[in-house]
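Q: Kindly generate the corresponding structure for this input.
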Amino acid sequence: MTLKELSVGDRARVLGFLAEGGAYRRKLLAMGLTPGAELSVTRVAPMGDPVEIRVRGFALSLRKDEADALKVEKL
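A: As a prediction, the model looks like this:
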């Protein structure tokens, strides 16, 4: 599943990146979204874009296409 499919309050672990998400891969890695990192969804904007997550002790907002590039496992 991808990060975009999670709801507010859900927790997940990063598994990797989708092949078509290549443009965002380096950016997401630099922001701490490495495989094995745990995150939680704290907010989703009314139209679904952006999504705010909490990862490694800080809040991070991602656009829908960035969130769709991230493969996660729901915890």
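Q: going forward, measure contacts and count neighbours with C-alpha atoms only.
A: Will do.
Q: starting at the chain centroid, how far to the helix or strand encompassing S40?
A: Applying DSSP states H and E as the criterion places S40 in strand 38-44. How far strand 38-44 lies from its chain's middle: 8 Å, per CA atoms, centre = their mean, to the nearest Å.
Q: this one as well, want them side by side:
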Amino acid sequence: MRLSDLPKGSPAVVDRVDDAHADDVIAQRLRDLGFVAGEPVRLVAYGPMGADPLLIQIGSTRFALRRNEASRVTVRMQEAA
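A: As a prediction, the model looks like this:
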């Protein structure tokens, strides 16, 4: 499942960040920010009327990502602890 499709508040874990092309700067930046395999992630909120940006929490840090950036991150659902 793509991070951009994750239901609001649902716990998930990052599987990978997909590169759109060789030397994908955005994908590398996402990895640098902590979007790496095994990290817990949660979609906290949507922008106005369900649009951009998405408020994403990874670990204890929150990021505002555009929907197209979040769609590069593949996650798997996780049961709530």
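Q: one step back: need the residues that contact the helix or strand just after the strand holding S40 of the first structure.
A: Using DSSP H and E, the next helix or strand after strand 38-44 of the first structure towards the C-terminus is strand 51-55. With contact meaning CA atoms under 8 Å, 6 or more residues apart in numbering, strand 51-55 of the first structure is reached by 4, 32-33, 37-45, 59-64, 67.
Q: please redo it, this time with the cut-off set to 10 Å
A: With CA atoms under 10 Å, 6 or more residues apart in numbering as the test, strand 51-55 of the first structure has contacts from 3-4, 6-11, 13, 31-33, 37-45, 59-64, 66-67.
Q: try stretch 16-35 of the first structure
A: 2, 13-15, 36, 39, 55-56, 58, 60, 62, 65-73.
Q: what residue of the first structure matches up with R76 of the second structure?
A: Using TM-score structural alignment, the equivalent of R76 of the second structure in the first structure is E73.
Q: residue contacts, its match?
A: By CA under 10 Å, 6+ apart, the contact list for E73 of the first structure reads 1-3, 6, 11-16, 36, 38.
Q: Three-state assignment for K4 of the first structure, please.
A: Per DSSP: H, G, I helix; E, B strand; the rest coil, the local secondary structure of K4 of the first structure is helix.
Q: got the angle for the biggest helix by length in the second structure vs strand 54-58?
A: The single longest helix within the second structure, with elements called by DSSP state H, is helix 25-33. Here helix 25-33 of the second structure runs at an angle of 40 degrees relative to strand 54-58 (axes from the mean of the first three to the mean of the last three CA atoms, to 10 degrees).
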